[in-house]
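[1] my questions are about this predicted structure, shown below with the sequence.
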Amino acid sequence: AIADVPWFVALGGPLDREARRRGQTVYLPDRRIPLHPEVLSEGVASLLPDQDTPAFVWVLDLDGIGEIRGIGLERSRVRSVQKLAYEEVQAELDRGEGHPMMVLLQEIGALRARQESVRGGASLNVPEQEVVEEGERLHLGWRRPHPIGDANAQISLMTGMAAAQLMLEHGAGILRTMPPAQAQAMDRFRRQAEALRIPWPTGQAYGEFLRSLDWQDPAHLALLNHATSLFRGASYAAFTSADEIPEDTVQAAIAAPYAHATAPLRRLVDRFVLLVCHAHVQGRAPDPDLLAALGEIPEAMRGSGARAGELERAALDLVEAAALATWQGETFAATVIDRREGKQAEGAAPTRVEVQLTDPPVTAWVPMDADLGAVVRVRLESVDTAARHAEFVAADGVRS
């Protein structure tokens, strides 16, 4: 069940126009800049427990190996009975006390992950840095994924793939696209794996290889950071007829056509995808005003994505600097995740390495030399909070 935002936001109305300007919800350490008024996003349009809420309800029929065999989509009203947290659900499953629905979710997630592997899709198993608010203080931590969270993510991916299938079959919609990794980037990544002494069996797809890496291993962490170079060029492609369908419809990381369809309260494009898909399932042509609007959405998402990314990076840099201010002069163990060769010319930049600290969870460039995956010791030399910058140096040039 997905929030039925169009029930509250009329196409072409003032809320729609403002949402197109904003594009998406922007998240900051201590607040969010919402796509929609909070009375909707945190109230009547949200699938909160113990309230009847309009929703798009997807019905996806799967076979025994997790492949989609039937797609349904209807508008209804749903009543959520409980708000769950990944940590609690995972703990119950680990104790063998999981709710039957969560046990089934776990089973379907595993089947869909296997389907992803068969398709040649890939996921990065890297923890995300997050800003944690405790009272009036902010600090940095790791957002570490839980297996049940991965299973839930597979349900979202499956829904997006179903949406893309519907739109391609009927000749109208908006896809989320990504070109395949360039051969040069893939060759470089394979050389990095060799340099880090991480075996990559011949014939093993890179998605399956990535799933085998453990970020808690320093060498694996370094390689996972380099894997981000394989996931570039994501965009949106809108089309209103079969003649306009883009030549390449595949989202390369997923290894299948895909669309954003599960987060209309925080992302503009999902609302339009849901409306188009509902029309397709109902056997009618999408509203002409809806089709006319599709072409605007990719640019709205591109612009808002760039703004949101810039603002979120600046916020993280600021919180990193503030969090590190009390650690000035301290020495830390860190993993080398990247290296840039210095120039020989006088006054040129020296060789530098990018290191990943675990606690606090920050990355930094340090003027020193070391191999990828090596564990080194660095000292926090200075912090300039106003400039959002922290300077690290080699700690006596000693490696751990």
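    Received the coordinates, thanks.

[2] contacts, neighbours, all on C-alpha from now
    Noted.

[3] scan this structure for its longest helix.
    helix 297-324 (DSSP state H).

[4] buried residues in that helix?
    297-298, 300-301, 304-305, 308, 312, 315-324 (16 or more other C-alpha atoms under 10 Å).

[5] what does stretch 197-212 give?
    200, 205-208, 210.

[6] relative to I174, which of those is nearest.
    G207 (25.3 Å; C-alpha to C-alpha).

[7] I'd guessed the closest one sits against G121; true?
    Yes - at 5.4 Å, G207 counts as touching G121 under the criterion of C-alpha atoms under 8 Å.

[8] who's in contact with R266?
    Contacts for R266 were tallied using C-alpha atoms under 8 Å, 6 or more residues apart in numbering; they are 24-25, 34-36, 41.

[9] can we see that at 7 Å?
    Residues in contact with R266 (C-alpha atoms under 7 Å, 6 or more residues apart in numbering) are 24-25, 35.

[10] from those residues, which land in strands?
    Among the contacts of R266, none falls in strands (DSSP state E).

[11] now G149: how far from L84?
    11 Å (C-alpha to C-alpha, to the nearest Å).

[12] what about these two, which has more around it?
    G149 (19 against 9; other C-alpha atoms under 10 Å).

[13] how near is the more buried one to A259?
    Taking C-alpha to C-alpha, one finds G149 at 20 Å from A259.

[14] do R69 as well
    Going from R69 to A259 by C-alpha to C-alpha gives 18 Å.

[15] so between these two, which is more surrounded?
    Between R69 and A259, counted using other C-alpha under 10 Å, the more crowded position is A259 (29 against 9).

[16] count the neighbours of E354 for me.
    22.

[17] please enumerate the helices of the chain.
    14-22, 38-39, 86-94, 100-119, 147-170, 183-195, 206-211, 218-227, 268-281, 288-294, 297-324.

[18] JSON lines please, covering those and showing distance to F56.
    As requested, those are exported to JSON lines (distance: least, C-alpha to C-alpha, whole Å):
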{"stretch": "helix 14-22", "distance to F56": "18"}
{"stretch": "helix 38-39", "distance to F56": "19"}
{"stretch": "helix 86-94", "distance to F56": "23"}
{"stretch": "helix 100-119", "distance to F56": "20"}
{"stretch": "helix 147-170", "distance to F56": "12"}
{"stretch": "helix 183-195", "distance to F56": "39"}
{"stretch": "helix 206-211", "distance to F56": "32"}
{"stretch": "helix 218-227", "distance to F56": "35"}
{"stretch": "helix 268-281", "distance to F56": "8"}
{"stretch": "helix 288-294", "distance to F56": "17"}
{"stretch": "helix 297-324", "distance to F56": "20"}
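
[19] structure two is appended below for comparative analysis:
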Amino acid sequence: MPRRHLSVRTAGTARIDSELAGLRARMELPESWLAEVLAEVEQTAREPRLPSYDATALPLFTIDPPDSMDLDQAMHLERRGSGYRVHYAIADVDAFVRPGGAIDAEARRRVETLYFPDLRVPLHPPQLSEGAASLLPGQDVPALLWQLDLDADGALVRTDLRRALVRSRRRLEYAGVQAAIDEGTADEALALLGTVGPLREEREADRGGVSLPIPEQEIELAEGGYTLSYRAPRPADGWNAQISLLTGMAAAAMMLDAGIGLLRTLPAAPESAYARLRRTAGALGVDWPAELPYPQLIRSLNPNRPAHAAFLNECTGLLRGAAYTAFDGAAPADPRHSAVAAPYAHCTAPLRRLADRFAGEVCAAVAAGDPVPDWVRRALPEIPKLMETGDRRAHEVERACVDLVEAELLRGREGEVFDGVVVDVDEKKPQSGTVQLHAPAVRAKLSDDRPGATPLPLGTRLRVRLTAADPSKPVIRFAPA
């Protein structure tokens, strides 16, 4: 993802890497592969199950961060009369992984790829995920090839899916894509991403879907150590995400029609949550007229304004409760993902996330008019629990890594004063909350423990003093300056 650098000081790699190794040991994460897994990889990488349909003439391209090698998706866009056609190729993991085999069993233990600043703990062996099964340019790779036909307004009118042999032509990254589209130097297929993406964002708005434009913390390897920055998404990031969302919605519709599948669901937030957000909006001075729907309000906000950033941070509370829902027969009572405002499935990242492989296999069988394989049908009930465990572990890793780098960046700087914004306040103890510093890119606990202290000013710029920074715990605390 594109990044906006805000940090100057770096945290030394030796100390951080030692802590990261300790974290992996405490979490009992695998750092090697079983011999039987490697033996199976060696064989299957040489002899994958190849599809009969050859789509290597399709000039696909990928869009990923510059250092990514596990490329799950490649796309091609073209005009179709007054509308558009999107080809979206997804790595066909099942062409390399034998059901019930060693790679399959290991993937069910790992569940998803975990990202550390110093290394990855991948779902599949790198020989597959970063080699034979990856949609790297210039190599013929088996894929699930989606064909998604859109009308002039970007609405989906026809879906097709088949197994195909594909060959990506170009490996692009977000900054270059944005620059090429903005400067008018993109070829037609890439330029159409700048047409179809905004159309799909309009359809999202029509559905009542919501994407929160919140800058996220990101650890980067800099000269001499690690640093933190806020990830600032460009429009091209959203357009690329819309193609993935489009595919996930098409997959969900296909599985619901067939009466079997694996959805990503999110129940609608209760009215009490929206009532709380309205109170927060009032406290922050965010204008939310009674007749303005929540999704439209979100699209009117500027995350670079402190009050708006604080409000958007509070909005993440509406996203709690997302889950994987498997079904075989009767559809779920509520199959929708409330943030997408439609039924939706994770199916576009099978090299990095276990659930996507199974959703893809259901869709491939349904599209071909074949029965869903028994091994998929038997596995579906256990996937939601596995993904719940995997997601929890991934979130724990992400937070622990950021905490370590934050504490190391601030170690020895107790007493210094920083500029920040109060982005969260504890309802039960309003003298405590969270501050987001401008630089370095740190979010940490803020507490005013003085007698008679007033509530923290949510959404307001505030000078804060570092009172504690201990990488060994790790702990960071601030107080109003």
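    That came in fine, so what should we check first? Everything numeric here is computed off the predicted structure, so don't read it as measured data.

[20] so which of the helices of structure 1 is nearest S46 of structure 1?
    Here helix 38-39 is closest among the helices of structure 1 (C-alpha to C-alpha), at 9.2 Å.

[21] show where that closest one falls in structure 2, residue numbers please.
    The alignment of helix 38-39 of structure 1 onto structure 2 (TM-score structural alignment) spans residues 126-127.

[22] quick one: that stretch to structure 1 mean distance?
    Here stretch 126-127 of structure 2, set against structure 1 after superposition, deviates by a mean of 0.5 Å using mean C-alpha distance after the TM-score superposition for structure 1.

[23] and D289 of structure 1, what's its match in structure 2?
    Using TM-score structural alignment, D289 of structure 1 lines up with W375 in structure 2.

[24] name the nearest residue to its match, sequence neighbours excluded.
    P99 (6.9 Å; C-alpha to C-alpha, 6 or more residues apart in numbering).

[25] what's the answer for Y86 of structure 1, then?
    G149 is the one closest to Y86 of structure 1 (C-alpha to C-alpha, 6+ apart), at 6.3 Å.

[26] ok, the aligned partner of the one you found in structure 2 to P474 of structure 2 distance?
    By TM-score structural alignment, G149 of structure 1 lines up with D237 in structure 2. Distance, D237 of structure 2 to P474 of structure 2, by C-alpha to C-alpha: 32 Å.

[27] so what does P267 of structure 2 match up with in structure 1?
    So P267 of structure 2 corresponds to P179, using TM-score structural alignment.

[28] which ones are touching that match?
    233, 251-252.

[29] switch the cut-off to 8 Å
    Contacts of P179 of structure 1 by C-alpha under 8 Å, 6+ apart are 232-234, 248, 250-252.

[30] I'd guessed P480 of structure 2 sits against S447; true?
    Yes - using C-alpha under 8 Å, P480 of structure 2 is in contact with S447, at 7.4 Å.

[31] of those two, who's got more company?
    Counting neighbours by other C-alpha under 10 Å for P480 of structure 2 and for S447 shows that S447 has the greater number, 24 against 19.

[32] please name the residues that touch the more buried one.
    Going by C-alpha under 8 Å, 6+ apart, the list of residues near S447 of structure 2 reads 431-433, 477-480.

[33] so how far is stretch 366-379 of structure 1 from its chain's centroid?
    28 Å (C-alpha atoms, centre = their mean, to the nearest Å).

[34] please apply the same query to stretch 328-348 of structure 2.
    That offset, for stretch 328-348 of structure 2, works out to 17 Å (C-alpha atoms, centre = their mean).

[35] buried residues, that stretch. List them.
    328, 331, 335-348.

[36] how long is it from one end to the other?
    First-to-last residue span, stretch 328-348 of structure 2, C-alpha to C-alpha: 21 Å.

[37] what's the answer for stretch 364-382 of structure 1, then?
    Start-to-end, stretch 364-382 of structure 1 (C-alpha to C-alpha) is 12 Å.

[38] which bit of structure 2 covers stretch 316-324 of structure 1?
    So stretch 316-324 of structure 1 sits over residues 402-410 in structure 2, by TM-score structural alignment.

[39] the matching stretch against structure 1, how far on average?
    Looks like 0.9 Å for stretch 402-410 of structure 2 (mean C-alpha distance after the TM-score superposition for structure 1).

[40] how near is K83 of structure 1 to P29 of structure 1?
    23 Å.

[41] those two - which one has more neighbours?
    P29 (16 against 9).

[42] give the contact list for the more buried one.
    So P29 of structure 1 contacts 131-133, 138, 315-316 (C-alpha under 8 Å, 6+ apart).

[43] mind telling me what M255 of structure 2 corresponds to in structure 1?
    M255 of structure 2 maps onto M167 in structure 1, by TM-score structural alignment.

[44] which residue packs closest to that match, ignoring adjacent ones?
    G173 (5.2 Å).

[45] over to T44 of structure 2?
    Per C-alpha to C-alpha, 6+ apart, closest to T44 of structure 2 is F96, 5.4 Å.

[46] wait, doesn't that neighbour sit right on G131?
    No - assessed by C-alpha under 8 Å, F96 of structure 2 is found out of contact with G131, at 11.5 Å.

[47] pick out whichever of the two has more residues nearby.
    F96 (23 against 17).

[48] how much space separates the more buried one from A35 of structure 2?
    In terms of C-alpha to C-alpha, F96 of structure 2 sits 17 Å off from A35 of structure 2.
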